[in-house]
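[1] From the sequence below, what's the structure:
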Amino acid sequence: MHLYSRYAFRGLYYGNSAFAACEESNMPSLSDMMGAMNWECMFPVRIAGTRIDPYRDETDNIDQSNMDFNTIVNASGSNPNDSDSSDVFCKCESAGVVTETPIGITVSFWEPTRVIEVVKDSFCFPLLGSDLSGEITGSDADSMRQSKDGTVQVVKPGVQQSFWQAHYYVFPIMAILEVLTDFICMDFSAFDLGYMTEVDPRWDDSELSALLTPETVLFANPVAQLACIPDVMAATVKYTINTLYWCQGAWAKVFPLTGFVTHTGTPVQSQAAILGRTIYNLHRSFVLWGTVGTEAMCHRVPMPIWKKGQYKWQLLWPKRDTKCRVIGEPGFKWSSNKNPPFPDKNPDNFVNLLWRKRDCCAR
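    A predicted model of the protein is given here:
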C-alpha cells in the first residue's frame, strides 16, 4: 500500500499550480537560456595555487581549511571549495605508468556542464521547447499523467506534499560555444538527455525506492534530520558540509529518493530540493562522478556519495536568478519572484544550470 494518497488537482497548496501547464509557445529559446547564464559563476579560478577572482570583494575571504565552524557561520560571502590545492605542480600516472607528459600545473575552476529541469507537468521539456505528453500512448498513459501531475495530499493531517519530475541533460556549453576547445581540463561531452524520472519506477513509489536505497531507513527520520541543523546554518553563508551528505541545508531532506517533497517555503525552494535529490541519485547510480580533490586531478573518480561542495547552481527559467547558489541555500535569500503566477510564463516548470567544480592537472 502506498504511503501517500494522490489527488490530481491543482492549487491545493500552491496558488500557481492552478495555472501550471506546459505550453510550447511560451517556452524560451536556447539562446534565451544561454543569455541568462551568469559567467561570474566560473570564478574563483586557481592556477598553480594562485586564486584569480575579479569579482571577489573584501568580505569574500572564507577559507574552509583554516577556519572553525563558528567562524564560518558568522562570516559572509562565498568561500572556495574545501578541495582547493595550493600546490603549483602536479603529476599524472596511468595504472602506475607515468604518462607521456606527466608534469603539469594545478588548475581549479567552475564549469557549466549540466542542466536539470524540475517540472510539475510530466514530459514537459522547457530546455527543448517541447511538450511530449501528447506523444505518450498506451493503456497506462492517462493514469500515469494524472497521478504524477499537480500536487499531492498526504494522509497525515496538516502535512501536504508536492510531486515533481526531473530531467537531466548533458549540456557542455563550452563545447557548444567553442570556448577553450584546446584546454585539456574542459568537458566536451555531446549534448544529451541523460535521465528522466517519468520512466524511473522508483520515483513515485516510496516503498520501492526505500527497498533499493536501504540507507533511507537510517536518514529519513526526525533524529537524523536534527543533525542537519549545522548544514542549514552553513548553507545560509554559502558553505556546504560534505560529511552531512543526507542533508540539503534549508531544503527538504535527501531521502527518500522520490519526487515527493513536503512543503517547505515556496514552490521554487521545493523544486530546488528535487534538484539536489536528482544530483545525489545520479551520483549513487554512477552517472555523475567526482571531479574535485587530488584524486580527481588526472581523471574523474567514482563518487557514489556526493560532495555537495562540488556543485553550485543557477536558476535560468522561468525567472532568472542573477547569482549562483550552493546546495541547500535558504529560499528567503533568492526565491522571491522566481515563479511568476501567469499562464504564459509556464509556472512551476523550472530550468536549473549546474556548475561543477573541476580540479585538474593541466599538462
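[2] C-alpha only now, for contacts and for neighbours.
    Noted.
[3] What is the burial count for Thr99?
    12 (other Cα atoms under 10 Å).
[4] where does it fall, helix, sheet strand or coil?
    Per DSSP: H, G, I helix; E, B strand; the rest coil, the secondary structure class of Thr99 is strand.
[5] Now it: closest residue in space that isn't a chain neighbour?
    Using Cα to Cα, 6 or more residues apart in numbering and skipping residues adjacent in sequence, the residue nearest Thr99 is Glu93, 5.5 Å away.
[6] For that neighbour, what is the enclosing helix or strand?
    Assigned by DSSP states H and E, Glu93 belongs to strand 89-94.
[7] Secondary structure of Ala224: a strand, I assume?
    No: counting by three-state DSSP, Ala224 is not part of a strand but helix.
[8] wait, it sits on Phe255?
    No: in this structure, Ala224 is not within contact of Phe255 by Cα atoms under 8 Å, at 10.7 Å.
[9] Neighbour count for those two, which is higher?
    Shown here are Ala224 and Phe255; by other Cα under 10 Å, Phe255 has more neighbours (23 against 15).
[10] Mind checking what secondary structure the more buried one has?
    Secondary structure, three-state DSSP: Phe255 is coil.
[11] what's the spacing between Leu282 and Leu275?
    According to Cα to Cα, to the nearest Å, Leu282 and Leu275 sit 11 Å apart.
[12] out of those two, which sits in the more crowded spot?
    The neighbour comparison of Leu282 against Leu275 (other Cα under 10 Å) goes to Leu275, with 28 against 20.
[13] Remind me which helix or strand the more buried one belongs to.
    Applying DSSP H and E as the criterion places Leu275 in helix 267-284.
[14] Show me which residues of stretch 169-187 are buried.
    For stretch 169-187, a neighbour-count test (16 or more other Cα atoms under 10 Å) marks Tyr169, Val170, Phe171, Pro172, Ile173, Met174, Ala175, Cys185, Met186, Asp187 as buried.
[15] Reformat these as JSON lines; add secondary structure and distance to Phe89.
    Below are those laid out as JSON lines (DSSP: H, G, I helix; E, B strand; the rest coil; distance: Cα to Cα, whole Å):
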{"residue": "Tyr169", "secondary structure": "strand", "distance to Phe89": "34"}
{"residue": "Val170", "secondary structure": "strand", "distance to Phe89": "31"}
{"residue": "Phe171", "secondary structure": "coil", "distance to Phe89": "30"}
{"residue": "Pro172", "secondary structure": "coil", "distance to Phe89": "27"}
{"residue": "Ile173", "secondary structure": "helix", "distance to Phe89": "28"}
{"residue": "Met174", "secondary structure": "helix", "distance to Phe89": "25"}
{"residue": "Ala175", "secondary structure": "helix", "distance to Phe89": "27"}
{"residue": "Cys185", "secondary structure": "coil", "distance to Phe89": "15"}
{"residue": "Met186", "secondary structure": "coil", "distance to Phe89": "19"}
{"residue": "Asp187", "secondary structure": "coil", "distance to Phe89": "22"}
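[16] Let's compare: structure for the following, please.
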Amino acid sequence: MKTLFRKIFRLKPVWLLLVLAFSLLVSSPARADAGPGRCTGKFVNPITDICWSCLFPLSIGALDIWPSSRPDPKNPALPVCLCGLRPGIAMGFWEPVRLADVSMKPWCFVNLGGLKIDPGFDIGYRSISGPSAIGGASQYYSSWHVHWYAYPLIYWMEIVADFLCLEAGSIDILYISEIDPLWQDSELTAIINPEA
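    All right, here's what the predicted structure looks like:
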C-alpha cells in the first residue's frame, strides 16, 4: 500500500489532476441512486434485438412483394413517385425509427446501457410510496418514467440504397418524462388532456 501512495505522489501534477478528475467522473452521486432498485439495462443490438420480420409487408406501388399478416398502409397505385424534386420508386415497409424505454427509477436510461444521469436538481424522484390511508383504505402507487428516442436504424445500416426519403439522423433523446410537469400531476394534465 505504501508503494502505491509513493507512486501516486511521484506523478507530475498534471497527471495527478487527471487521475483525480477521472475518479470524480467514475464515482456516481448518491442522489442518482435514490429510489427503488438499481439502474440496469443494455444497449439495443441492431442485429438480435430488432424485430426484422416487422418490416414486412413489403410493397412497390400497389404490388405486394413480400406479404405479411401485419397491416399494410394504402400505397400509391403507381410505383414512380417524387421525393422533393427527385424521382424514385414508391416502396412500402415499416421503418423502425423510434425506441422507448420505461423505468421505475428516475433518470435511468435503460436503452442506453442503464445509464444514470444526475440532473443536478430535485425533479422526478417520486418513485414508490407505501400504503396510505385514503378514505379508510390502504393504497399503493408507483411512478414510472418513459424515455422516447430517435433511432433511425435503416438509415444507419444503409440497408436501402437511396436515403433521400428515409428518416435520417442519429440516436437522440426526444422525450424525458422526469422533466414533464404534466407527467405525474393529474390536475395539470386535465387542463391540456381532459379526455385522459
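[17] TM-score for this pair?
    Here the superposed chains carry a TM-score of 0.66, computed using TM-score structural alignment, normalised by the length of structure 2; 160 aligned residues with a Cα RMSD of 3.1 Å.
[18] Where in structure 2 does the helix holding Leu275 of structure 1 align, residue-wise?
    Alignment of helix 267-284 of structure 1 against structure 2: no match, by TM-score structural alignment.
[19] and that helix, what other elements does it pack with?
    Judged by 3 or more Cα pairs under 8 Å, 6 or more residues apart in numbering; DSSP states H and E, the packing partners of helix 267-284 of structure 1 are strand 97-119, strand 165-170, strand 260-262.
[20] what about the strands in the stretch 101-250 of structure 1?
    Counting by DSSP state E, counting those that start in this stretch, the stretch 101-250 of structure 1 has strands at residues 124-125, 130-131, 151-153, 160-163, 165-170, 192-196.
[21] Onto which residues of structure 2 does the longest one map?
    By that I understand strand 165-170 of structure 1. Alignment of strand 165-170 of structure 1 against structure 2: residues 145-150, by TM-score structural alignment.
[22] Can you report how many residues lie near Ile192 of structure 2?
    The number of residues packed near Ile192 of structure 2 is 10, by other Cα under 10 Å.
[23] how about the longest helix along structure 2, which residues of structure 1 does it hit?
    Longest helix in structure 2, counting residues (DSSP state H): helix 13-26. The aligned range for helix 13-26 of structure 2 in structure 1 is empty, by TM-score structural alignment.
[24] Please compute how far that helix lies from its chain's middle.
    Relative to the centre of its chain, helix 13-26 of structure 2 is centred 31 Å away, using Cα atoms, centre = their mean, to the nearest Å.
[25] ditto for stretch 128-146 of structure 2
    Here stretch 128-146 of structure 2 is found 27 Å from its chain centre; the criterion is Cα atoms, centre = their mean.
[26] and it, which residues are buried?
    Under the neighbour-count criterion of 16+ other Cα under 10 Å, stretch 128-146 of structure 2 has Ser143, Trp144, His145, Val146 buried.
[27] Spatially central residue for structure 2, please.
    Nearest to the mean C-alpha position of structure 2, counting by Cα atoms, centre = their mean, stands Tyr149 at 4.0 Å.
[28] Spatially nearest residue to Met196 of structure 1, not counting backbone neighbours?
    Of all residues not flanking Met196 of structure 1 in the chain, His167 sits nearest, at 4.4 Å (Cα to Cα, 6+ apart).
[29] Can you give me the neighbour number for that neighbour?
    His167 of structure 1: 22 surrounding residues under other Cα under 10 Å.
[30] Is it in contact with Ile116, as I believe?
    Yes: under the criterion of Cα under 8 Å, His167 of structure 1 makes contact with Ile116 at 5.5 Å.
[31] Remind me what the strand holding Glu93 of structure 1 packs against, helices and strands.
    Counting contacts by 3+ Cα pairs under 8 Å, 6+ apart, strand 89-94 of structure 1 packs against strand 97-119, strand 349-362.
[32] by how many degrees do that strand and strand 97-119 diverge?
    90 degrees (axes from the mean of the first three to the mean of the last three Cα atoms, to 10 degrees).
[33] one step back: need the helices and strands packed on helix 267-284 of structure 1 in JSON lines (columns: distance to Pro230 of structure 1).
    Converted to JSON lines, those look like this (distance: least, Cα to Cα, whole Å):
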{"stretch": "strand 97-119", "distance to Pro230 of structure 1": "25"}
{"stretch": "strand 165-170", "distance to Pro230 of structure 1": "28"}
{"stretch": "strand 260-262", "distance to Pro230 of structure 1": "20"}
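[34] Looking at those, spot the one closest to Leu30 of structure 1.
    Nearest to Leu30 of structure 1 among these is strand 97-119; the distance by Cα to Cα comes to 12.1 Å.
[35] Remind me what the closest one packs against, helices and strands.
    Contacts defined by 3+ Cα pairs under 8 Å, 6+ apart place strand 97-119 of structure 1 against strand 45-47, strand 89-94, strand 165-170, helix 173-176, helix 267-284, strand 349-362.
[36] Next, format the ones you listed as TSV and append distance to Ser122 of structure 1.
    What follows is these, written out as TSV (distance: least, Cα to Cα, whole Å):
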stretch	distance to Ser122 of structure 1
strand 45-47	38
strand 89-94	44
strand 165-170	6
helix 173-176	26
helix 267-284	14
strand 349-362	10
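[37] Single out the most deeply packed of those.
    Of all these, strand 349-362 carries the top mean neighbour count, a mean of 25, counting by mean count of other Cα atoms under 10 Å.
[38] Also compute the angle for that one relative to strand 89-94, please.
    Here strand 349-362 of structure 1 points in a direction 100 degrees away from that of strand 89-94 (the same axes, to 10 degrees).
[39] residues touching Phe93 of structure 2, list them.
    By Cα atoms under 8 Å, 6 or more residues apart in numbering, the contact list for Phe93 of structure 2 reads Leu55, Phe56, Pro57, Leu58, Ser59, Asp72.
[40] can you put these in JSON lines and add distance to Val110 of structure 2?
    Formatted as JSON lines, the contacts of Phe93 of structure 2 follow (distance: Cα to Cα, whole Å):
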{"residue": "Leu55", "distance to Val110 of structure 2": "24"}
{"residue": "Phe56", "distance to Val110 of structure 2": "27"}
{"residue": "Pro57", "distance to Val110 of structure 2": "30"}
{"residue": "Leu58", "distance to Val110 of structure 2": "31"}
{"residue": "Ser59", "distance to Val110 of structure 2": "34"}
{"residue": "Asp72", "distance to Val110 of structure 2": "31"}
